[in-house]
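Colleague: For reference, the sequence and a predicted model appear below.
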Amino acid sequence: RFYPTSVMETGVDILRAWVARMIMLGLYMTGKAPFHDVFLHGLILDEHGKKMSKSKGNVVNPMGIIEKYGSDALRVGIVMNRSAGQPQAFSEASVIAGRNFCNKLWNIARYIEGKSDAKPVSNEEIEQAQPETIYEHWILARLEQARQAIDADIAGYRFAEAMEAVYHCIWDDLADWYIEASKASDNIAFMRRVLSIALRLVHPFAPFVSETIWTTFRGEESLLISQHWPSQLKFSKRQASSFDRVIELVDELRNITSQLPPAKYCLVFDDCQMIEENQALIKSLAKLRGIRRDRTPHGLKIVLPHSTAWLELTEEEIADYKDKLQAKLAKLKSEIYGLERRLASQGYLEKAPEQLVHETKKQLADKKRRTVHLGEQLAEIS
């Protein structure tokens, strides 16, 4: 009945001793291989990269870690940043990151629960809730993007990559942008729908915390583990793109104001439909004193692909900001030089794990992009 199975999951250290012999015996006895795919996980090494051994006294007791951080935190910490078949040193910092991820999910749920207490909604209303604003269309777009990535990664046994897609969707998209943008919203049913979708995506990686949150909202008679995986989500691409443009401007404003003396600043624009239509949202997300239209704007000019605006600053503040940009540009160029030297080393390319080389290339591309952007900013100031 259960032969052959679909996947054999095991360690690379017993590939010949166990897996190969299972295949040979299965073919000999039945004429069929005992499994279609073999997934080889890497060994978990100690913090110094050595194989764990009782005789060496370097074994990490998982029960102690679970007692301290929780089972979901351990699961997420082990799965994150772990390529298939690649041995990796155990890092308590990864488990702490897993715990923080679970806490973030819990805090999102508490926020939505607080909103729900003020305006109770039925399960039917939740399932039928539709997006009304640009940020609601945007979060559906991001959840759909994550769903597709997770589907493809799990099908390809890329569990670390699937966990990364979940992590960034919950932390960067849901918590950092949607929750912040929705603080003035009363579309509670849609918030609950978003949480419902997010919990389904998280469940394979953090089953206990996601199940607890689900039953808190839905009751003990409804279990998350028995729910269907999310189907394709429908949203307006145009509306979602509009919020991407808001994010682009708000990100730039946050970056600039973080390098200025603490204060509430005013944004000025001349002719920008995106800013005109989303003034309240931009003001709230960027924590501005105000936004106004002016035919003769002045201050620090901000030029982005989809918007142009000015942050009202004095000449002294602009000069100080320019000095900080030049210092940051010099530091980035130094870091780029170091990464290029590392990637030019044949020894590094041959000996370093593929994932590490990929990460180094990603860092280099990101720093080069930031260098170009800083150069453009300095050119505008000059």
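Modeller: Noted; the coordinates are in hand. Residues are numbered from 1 along each chain as shown.
Colleague: Please make it C-alpha for all contacts and neighbour counts, starting now.
Modeller: Will do.
Colleague: on contacts alone, who are the packing partners of the helix or strand where Lys331 lies?
Modeller: According to DSSP states H and E, Lys331 maps onto helix 315-344. In terms of contacts (3 or more C-alpha pairs under 8 Å, 6 or more residues apart in numbering; DSSP states H and E), helix 315-344 is packed against helix 354-381.
Colleague: and the angle for the helix it packs on with helix 315-344?
Modeller: Taking axes from the mean of the first three to the mean of the last three C-alpha atoms, to 10 degrees, one finds helix 354-381 and helix 315-344 inclined to each other by 150 degrees.
Colleague: for helix 354-381, which positions count as buried?
Modeller: Buried residues in helix 354-381, counted by 16 or more other C-alpha atoms under 10 Å: Val357, Thr360, Lys361, Leu364, Lys367, Lys368, Thr371, Leu374, Gln377.
Colleague: Hmm, Arg341 and the second one touching each other?
Modeller: This means Thr360. No. The pair Thr360 / Arg341 is not scored as a contact, 11.1 Å apart, by C-alpha atoms under 8 Å.
Colleague: another structure for you, compare them:
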Amino acid sequence: MAEQEQNTLTMPTPSAADLPKAYEPQAVEAKWYRFWEEGGYFKPRPNPERKPFVISMPPPNVTGALHLGHGITSTVEDILIRYHRMLGDETLWVPGEDHAGIATQTVVERLIAKEGTDRHKLGREAFLERVWQWVHQYKGRIQDQHRRLGASCDWSRERFTLDEGLSHAVREVFVSLYEEGLIYRGERIINWCPRCMSALSDLEVNHVDTPGKLTYVRYPLKPVEGESETRYISVATTRPETILGDTAIAVNPNDARYKDIVGRLAIVPVVGREIPIVADEAVDLAFGTGAVKVTPAHDPTDFEIGLRHKLPAVQVIGFDAIMTEEAGPYAGQDRYEARKNLVAELERQGLVVKIEDYNVPLGHCQRCDTVVEPLISKQWFVKMKPLATPAIGAVKHGLIRIVPERFNKTYMDWLENIHDWCISRQLWWGHRIPVWYCETCGEMSVSREDVTACLHCHSTAVRQDEDVLDTWFSSWLWPFSTLGWPEDSADLRRYYPTAVMETGYDIIFFWVARMVMAGIHFMGTVPFSTIYLHGLVRDAKGEKMSKSKNNVIDPLEVMDKFGTDALRFTLATSSTPGNDMKLIEERIVGNRNFANKIWNASRFVLMSTAEVGGGVPDISAVRPRTLADRWILQRLNRLTQSVTRLINDFQLGEAGRQINDFFWSDYCDWYVESAKVQMQGDEATRQSTTAILRAVLDQSLRLLHPFMPFVTEEVWQHLYRLTESDQSKWPASALIIAPWPTAQEQFVDEEAEQQFSLLQEAITRIRDARNQMNVESARRIPVIMAAGEYVTMLKEQSPLIQFLARTEEPQLHVALESKVEQAMGLLAGNVEIYLPLAGMVDIAKELERIDKEITQAQQERARLQGKLSNENFVAKAKPEVVAKEREKLAAQEERVAKLETRRAQLAG
């Protein structure tokens, strides 16, 4: 947006007096997001001197509301985007949504089922109209939820995987790969959902360890000449019903147990089919008996064995999970009913050796939870090995960095063992396969444009393939299709390749690796330079969130209750790259309190420095006058260097934690408190203190802005206190585009840090002693110090010690000539601190009180000792009860010892 257009935005004129006593997130979040979006702050700002920083948002499925997985994705990406925007990079975050073929179709099918109809009754066209109604409703909802999360993406470039442009890209890729011989149609074994009646990708199958049975079955060997007794070979199976489809038994060629029967025939129980015994290295010698049944039509490994040994494939389970005619007497039965009946018959025939309990990794359809069936089906496939090889090289040769690095092996292992990708789905919702079949000549036409006449015989009797493409076939093009490919767009030239692909580690195979393949193949270069993988968000117990467990946390509810900044900061600082995180409400509460701390501290600074004035100086222009000034600037300098390094290294959680520690402890608890003393000094000190208070607050807000954008923008605007005459400054004076802090060499001051740390330690020791002795908070206590080389420094800091530790003016000595009687001795570094007890408590009364406590503690100790010395109690009581009593005794013994030590100190 042009500068002139931005200047027309109207915003309130903030001032220190306008800052309410309490921070109310709901009062500022929508206001600032609207200001940023309408002001064009999310659009890339051209900067030819710097390389663009671009992120393609992983597109959420249009199946409902965002969840916490989207929340952490949005938070991490927004932190990176806001950081690079403040660095001055030309920053672009491309948002979008995924049509989510099977997921969305399933949701809408359930919806219309409640109306008493189904998609087949509606017809394809009417059904797709219903799906589009759903999409328009939820796509807007998802966008609004991203806005609630503070996502500073360029909504003018928002894309949807079924947009016209992305549909064009999908068709171009399909036809190109077909022309290159990398897409083919064939019969192979795939994951099939009997309920959705569609092939599934690996990602759409959830493998769940399920208690099951391992059944050992004897197969008779076909007799050979000279054998007087029937020989058997035993196999173990978790799916007895597939015995009916066996076409071989396989053993490992190195298994000495079966060398003499390789090549012989076995007889399939019940159906009587004669099948060969073959040797194949895919057989695991350690599983079961070392011999495995081979059912090529119902198992991926068996399918490959079948190809190697030219075995027939007999399908005994249908696409509806009902047994087929090939199942003989079990035809028409449900697969599990057939299993039960077949095992009973095998037992009756004496062919069951044994049945063991066994955990079976059952594959379930991700959308409807139906147990999937591996079945042979005629589908469309992509040959993956030619595409995988360059993607392997991209990581191996450092063109792409994976964070954390340990996922390099995961990435490599999958690509090195990759299988062809089944890309066709028996759905109506999605990118329809651009293939037309001719009813006249039987040929197939694959085309970038819709076909109305056969490309071979020109007959108009053509029909398009009914299937649609796997959802991932459109999303693997996401980094470049969203920028206008296959057109030669300005965005594509400027913003490809992108910088970072940030997503969950659970889809590194199914999406991330495929994007690398597609980017290299179609664009000639990697689609991003960094892959950042975050972990899953789990509940407070570390369990995966699910509706069935009733432990799903709605991010909208959390934001309504605690504010967006609190949720974002919790998600950012509770995780490390690639590791799962527990979302604990206490942390969210703590981060809401942090937002309040920022607010209250800022309000104090604004109000306490208002009379002095002077605006907000550039940090490089401030001049420290005191030890506290030098110390806070050194600490800020160190923080700025550390946070910048950590964000660049994607250690966002640690960066956020360090900012929190600095602001809460260094700035609020120490410097602001020190400033209260300094503001009582001369005018020059007041001026310098005000400048540093404001400058450090300014820099802190900048560092914190990517993590907590709303509270920081609100406070920052008040800090700069723009008046109506300053409205021309507004576009350049929004925190969202304020320059990122840089370290200032003139503030490097190790001496100040060392000296102030000693001062902090001394004050903390005195405070702890006061608490221990229960000294009234308002009472000032005497303090004597043997400070050695630090005596001059501590004399200069005497006002701070008096104010922060509530002491009388410290008596400072290089060394003490004699011991201080009746005093509590403390040590801070090499500084000896003595607190005369008479100055803190009435010694006589305190001794009397302690004596009473000692007597009570000794009586309780004696009671517990007596109880535990009773052999009858120890023998009959529950072990946990006895252990509890021993814990109580240990606690009383410790209490007596502490009280006696304290009495000795007081008595001198």
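Modeller: Arrived safely, thanks for sending. Just so you know, these numbers come straight off a predicted model, no measurement behind them.
Colleague: Aligned counterpart of Pro204 of the first structure in the second structure, please.
Modeller: Alignment note: Pro204 of the first structure maps to Pro706 in the second structure; criterion TM-score structural alignment.
Colleague: thinking that match is in contact with Ile79, fair?
Modeller: Yes. Counting by C-alpha under 8 Å, Pro706 of the second structure does reach Ile79; the two are 4.5 Å apart.
Colleague: Please identify which helix or strand holds the corresponding residue of the first structure for Glu586 of the second structure.
Modeller: Under the alignment by TM-score structural alignment, Glu586 of the second structure pairs with Ala93 in the first structure. Assigned by DSSP H and E, Ala93 of the first structure falls within helix 92-118.
Colleague: Can you identify the element that follows that helix toward the C-terminus?
Modeller: helix 123-128.
Colleague: what range in the second structure does the helix or strand that that next one is followed by sit on?
Modeller: Later in the chain than helix 123-128 of the first structure, the nearest helix or strand by DSSP H and E is helix 134-155. Using TM-score structural alignment, helix 134-155 of the first structure lines up with residues 627-648 of the second structure.
Colleague: Tell me the buried residues in stretch 565-581 of the second structure?
Modeller: So for stretch 565-581 of the second structure, counting by 16+ other C-alpha under 10 Å, buried means 565-578, 580-581.
Colleague: Centre of the chain to that stretch, how far?
Modeller: Centroid separation between stretch 565-581 of the second structure and its chain, computed with C-alpha atoms, centre = their mean, to the nearest Å, is 7 Å.
Colleague: what separates Asp176 of the first structure from Phe190 of the first structure, distance-wise?
Modeller: 17 Å (C-alpha to C-alpha, to the nearest Å).
Colleague: Could you check what's spatially nearest to Ala823 of the second structure, not counting adjacent residues?
Modeller: Spatially, and ignoring its direct neighbours in sequence, Ala823 of the second structure is nearest to Pro836 (4.0 Å; C-alpha to C-alpha, 6 or more residues apart in numbering).
Colleague: any idea what the one you found aligns with in the first structure?
Modeller: Residue pairing (TM-score structural alignment): Pro836 of the second structure is matched to Glu312 of the first structure.
Colleague: Show me the contact partners of the match of helix 134-155 of the first structure.
Modeller: With contact meaning C-alpha atoms under 8 Å, 6 or more residues apart in numbering, stretch 627-648 of the second structure is reached by 80, 624, 652, 654-656, 658-659, 662, 666-667, 671, 674, 689, 692, 696, 703, 741-744, 747-750, 752-753, 756.
Colleague: Any of those residues buried? List them.
Modeller: Buried among those by 16+ other C-alpha under 10 Å: 80, 624, 652, 654-656, 658-659, 662, 666-667, 671, 674, 689, 692, 696, 703, 741, 743-744, 747-749, 752-753, 756.
Colleague: From these, which land in helices?
Modeller: Judged by DSSP state H, these include 80, 652, 654-656, 658-659, 674, 689, 692, 696, 703, 752-753, 756 as members of helices.
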